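Undergrad: got a structure for you, letters missing:
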């Protein structure tokens, strides 16, 4: 072992310790590694910075943007809503559909992002079904990890391994090369979690913790006594409202009816549109009206205006969270509007939002909201467009937005562009499948089209890229090159050959999987793939067998981060909401990791013969 190799291994050990202790940011550690290699003369400047020119780094950045486009257009959130509707009250059905949906979405976007989206969905479902979230949170995280085994672009380790194949002059994997393995593991994972979830039952969240006090639409509706006050009324053909502007009709003055929203058919579905003074009514529009100030008989009102009452369920606002927002606001002490009533302020005309509730001294005011003079300390509940609610808090000197409900996380600023986002995703997959266009170029085309269709804007695209992950990949790539130059790869391969080389390639796959899984306990799966990919290819070359099964086992093992809550960000995300302990992941994750290893060792050689 030469001095240069000792230096590289020492630097690797220091990096692993820093990753494991989390005392220094991972991207900062990666940049320090680059500097250390250049200053020590181990690598040239171009070699140390070669990661910045790797096409897969561009591909990974583009995939972050595409995933954000799916979030902003509400594609992921709608999948969550569909999940709740289909599963009903069956916990088993919910678990199966949850894992399938998360694995499917995670095949094309960040698994961390998908899990983050579904955490509030699972919490809501758990509350509705009156079960502990712990029974669904770990299946959620496991499905997020398994999603990395579903397609080539599902997770950075797959792309890192594929890049190493191309660097060695070999043909890379196809888009769906990993899918058969991932599908088998997903099926086994569902069966495993259906049994293992019973060991996680009984742990309820501590709702006394400050972090869990964020309210829902349902909570606000109850606090402000909105139940029974709102009505849904459809405009029938021949109604005198058709073609009239809201301000001209003076429904508040004539009937005490406050129009707080409007459902309108757009692209084969009803969406909520903001009701302003200039809104012109059309046939088939559905008015959402607050009748709390009205003394007029509802039947008389509907008959005179040719309106048809429709069902208004308690979950209405929650179901419409993509289109309509709800928030509590309070008037600032220096506001000139103090003492004026909502009607005098012309709140709807000025801010584009409707006041549907007022709370004074902790109690909701029963009626006469529009004519009630506002006092210092009053809290107003407003309903309207999420963007307008945000603008009220940012631009108005008269009001401060106090609390945004949980549903705000599900709001999608570009939800009307969802069909375009799906088209962009489908186009990217199609281009990748044809192999006529390089994968990074296909992803960039999809990103540009998402920008063209306004699925995402430039600021959101820039923020969507997880730069620490990009820098981590770029910074760890020189390690593989340094280990090759100093003989480190040959040394590790020699050790592997001594352990399992004489027993055939199957045992070597076991050794590679165990080594990857062990390293993955201390550093990220991406960094693990960067280090292990060249070792796997060198081991295959040493044994005189095909490199593809060896490369594939590294990719699969890198995603098999089931054993601890710090092995992967998706595990860390569900740790608090599921009220898990460290031992829960060890108890559930270790056996499943062994199952995944057995599947990989037996199945990969069938799909990719030695």
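TA: That came in fine, so what should we check first? Predicted model only: the values in this text are computed from it and were never measured.
Undergrad: contacts and neighbour counts: CA atoms only from here.
TA: Will do.
Undergrad: for this protein, what's the longest helix?
TA: In the chain, assigned by DSSP state H, the helix with the most residues is helix 582-607.
Undergrad: Pasting the second one now:
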């Protein structure tokens, strides 16, 4: 940790893009209060009224082709005497004298006149997009998200979540027209608008990470209780009073029983994909052992690196683990490589504890790609970083930590 911090303070920050990211990050951090300003929504919000004799009357939004032909997004439909319909679905029927809140370029909005709509000169919606009933929030793609490479239309985003994507942030600038036809990329940030009650549906989807608008304000009065529960759990584990799995489960249940967490919050906090992925790979690890693949891989490592000694074996295993972690989760890398590493260590006379620790540390070398860890994706969009920025900063850091591990490991476990 100390080596990594010193690297970033002395060298790493100099390898970041030379653009003025401090102002950019500062502006993005103010999104919770100024999202509409950040995405310049005021320049792209318009109000349109549908006259009684318009051919749009009685048509669904899908049939009107407002989005299909013009690339515009209908954020809300307001009808006299009724609450506004926020994030209307594609089957919502347009009525006479309806007022539509639309996001998109002015020239595209003016083309609505050809479809039988009247464009109003001013809009009063800009300051009321986020209310007690509606939310304006930012969302990014999760690491290894299945949504990457697909458009919002292909994902049926509005129909699935009941929310509208107002704008997309990519490469330091917002896109507010034809958003539904843009293929999503890692690092994209989506500005989403819709009923607050629908946010929980999006938050529960592992393909997206919601950066703002928590469901409920933090329960600060329960903070001291949560700290006590966590401390007691760690004490029980440290004193070996209970198995770690039992102690952690009791601690989690205590958080719910005492009101520090709700059942839904606890459920959302579980990384289910990682759990099922690891559970699925455990049989693969057993199969590697029983089929002889572990023996074969370890023998291959020994054949290639044995003449160079235990240090070379430890180095090779560390580098192999670090590379695999860039394309699969660290948990899976550990499950697959640990038995291979330990078997190879026994064959060359190396301390298996040192080699196993090399695997464990190698699983944490997630600095070279944006998909290596969720935190990387969190900072990619708001920071304006690209794939090559992670490689530029992360590769030297990985090499430095690799050398550090080779120096420190023998202090605790002699390699030979």
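TA: Received the coordinates, thanks. Keep in mind it's a predicted model, so treat the numbers as computed, not measured.
Undergrad: Any idea what the TM-score is?
TA: Superposed pair, TM-score by TM-score structural alignment, normalised by the length of the second structure: 0.56. Supporting alignment: 268 aligned residues with a C-alpha RMSD of 4.0 Å.
Undergrad: Residue range in the second structure corresponding to the longest helix of the first structure, please.
TA: Taken onto the second structure by TM-score structural alignment, helix 582-607 of the first structure occupies residues 387-412 there.
Undergrad: distance between the matching stretch and the chain's centre?
TA: 24 Å (C-alpha atoms, centre = their mean, to the nearest Å).
Undergrad: Just give the nearest non-adjacent residue to residue 191 of the second structure, would you?
TA: For residue 191 of the second structure, ignoring the flanking residues on the chain, the nearest one in space by C-alpha to C-alpha, 6 or more residues apart in numbering is residue 138 at 4.7 Å.
Undergrad: how would you label that neighbour: helix, strand or coil?
TA: Following DSSP: H, G, I helix; E, B strand; the rest coil, residue 138 of the second structure is assigned to strand.
Undergrad: Count the residues that sit near it.
TA: A count of neighbours around residue 138 of the second structure, defined by other C-alpha atoms under 10 Å, yields 22.
Undergrad: Please look at it and residue 211 and confirm they touch.
TA: Yes: at 5.6 Å, residue 138 of the second structure counts as touching residue 211 under the criterion of C-alpha atoms under 8 Å.
Undergrad: where do the contact lists of these two overlap?
TA: Counting by C-alpha atoms under 8 Å, 6 or more residues apart in numbering, residue 138 of the second structure and residue 211 have no common neighbour.
Undergrad: Which elements pack onto the longest helix of the first structure?
TA: Counting contacts by 3 or more C-alpha pairs under 8 Å, 6 or more residues apart in numbering; DSSP states H and E, helix 582-607 of the first structure packs against helix 179-196, helix 505-519, helix 548-559.
Undergrad: The helix or strand following the shortest one vs the second structure - mean distance after superposition?
TA: Following the chain from helix 548-559 of the first structure toward its C-terminal end, the next helix or strand by DSSP states H and E is helix 569-575. Helix 569-575 of the first structure, aligned to the second structure and superposed, deviates on average by 2.2 Å (mean C-alpha distance after the TM-score superposition for the first structure).
Undergrad: OK, contacts around the aligned partner of residue 558 of the first structure in the second structure?
TA: Mapped onto the second structure by TM-score structural alignment, residue 558 of the first structure lines up with residue 363. For residue 363 of the second structure, the contact set (C-alpha under 8 Å, 6+ apart) comprises 321, 322, 325, 330, 331, 333, 334.
Undergrad: if you set the cut-off to 7 Å instead, what comes out?
TA: Contact partners of residue 363 of the second structure, counting by C-alpha atoms under 7 Å, 6 or more residues apart in numbering, are 321, 322, 325, 330, 333, 334.
Undergrad: Need the max-distance pair from those.
TA: Distances among the contacts of residue 363 of the second structure were taken as C-alpha to C-alpha; the most separated pair is 322 and 334, at 10.4 Å.
Undergrad: Who has more neighbours out of the two?
TA: Using other C-alpha under 10 Å as the criterion, residue 322 of the second structure and residue 334 rank with residue 322 on top: 26 against 23.
Undergrad: isn't that one right up against residue 361?
TA: No: assessed by C-alpha atoms under 7 Å, residue 322 of the second structure is found out of contact with residue 361, at 8.5 Å.
Undergrad: rewinding a little: ok, now how distant is the residue nearest to residue 191 of the second structure from residue 281 of the second structure?
TA: Distance of residue 138 of the second structure to residue 281 of the second structure, computed by C-alpha to C-alpha, to the nearest Å: 34 Å.
Undergrad: Next: residue 415 of the second structure.
TA: Per C-alpha to C-alpha, residue 415 of the second structure is found 29 Å from residue 281 of the second structure.
Undergrad: And for residue 255 of the second structure?
TA: Using C-alpha to C-alpha, residue 255 of the second structure is found at 30 Å from residue 281 of the second structure.
Undergrad: okay, those two: which has more neighbours?
TA: Set residue 255 of the second structure next to residue 281 and count neighbours by other C-alpha under 10 Å: residue 255 wins out with 22 against 17.
Undergrad: What lines up with the more buried one in the first structure?
TA: By TM-score structural alignment, residue 255 of the second structure lines up with residue 450.
Undergrad: wait, what's in contact with the equivalent of residue 33 of the second structure over in the first structure?
TA: The alignment partner of residue 33 of the second structure in the first structure, by TM-score structural alignment, is residue 217. Contacts here follow C-alpha under 7 Å, 6+ apart; on that basis residue 217 of the first structure touches 317, 318, 405.
Undergrad: in the first structure, what residues pair with stretch 153-172 of the second structure?
TA: Using TM-score structural alignment, none of the residues of the first structure align to stretch 153-172 of the second structure.
Undergrad: all strands of the stretch 101-250 of the first structure, in order?
TA: Under the criterion DSSP state E, counting those that start in this stretch, the stretch 101-250 of the first structure carries strands at the ranges 230-235.
Undergrad: in the longest strand belonging to the first structure, what counts as buried?
TA: The residue-count maximum for a strand in the first structure (DSSP state E) belongs to strand 258-266. Residues of strand 258-266 of the first structure classed as buried: 258, 259, 260, 261, 262, 263, 264 (neighbour count, 16 or more other C-alpha atoms under 10 Å).
Undergrad: ok, now stretch 395-413 of the first structure?
TA: Residues of stretch 395-413 of the first structure classed as buried: 398-401, 404-408, 410-413 (neighbour count, 16+ other C-alpha under 10 Å).
Undergrad: Let me have those residues in a markdown table, extended by secondary structure and distance to residue 584 of the first structure.
TA: What follows is these, written out as a markdown table (DSSP: H, G, I helix; E, B strand; the rest coil; distance: C-alpha to C-alpha, whole Å):
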| residue | secondary structure | distance to residue 584 of the first structure |
| --- | --- | --- |
| 398 | coil | 49 |
| 399 | strand | 46 |
| 400 | strand | 42 |
| 401 | strand | 39 |
| 404 | coil | 33 |
| 405 | coil | 31 |
| 406 | helix | 27 |
| 407 | helix | 30 |
| 408 | helix | 31 |
| 410 | helix | 29 |
| 411 | coil | 33 |
| 412 | coil | 34 |
| 413 | coil | 37 |
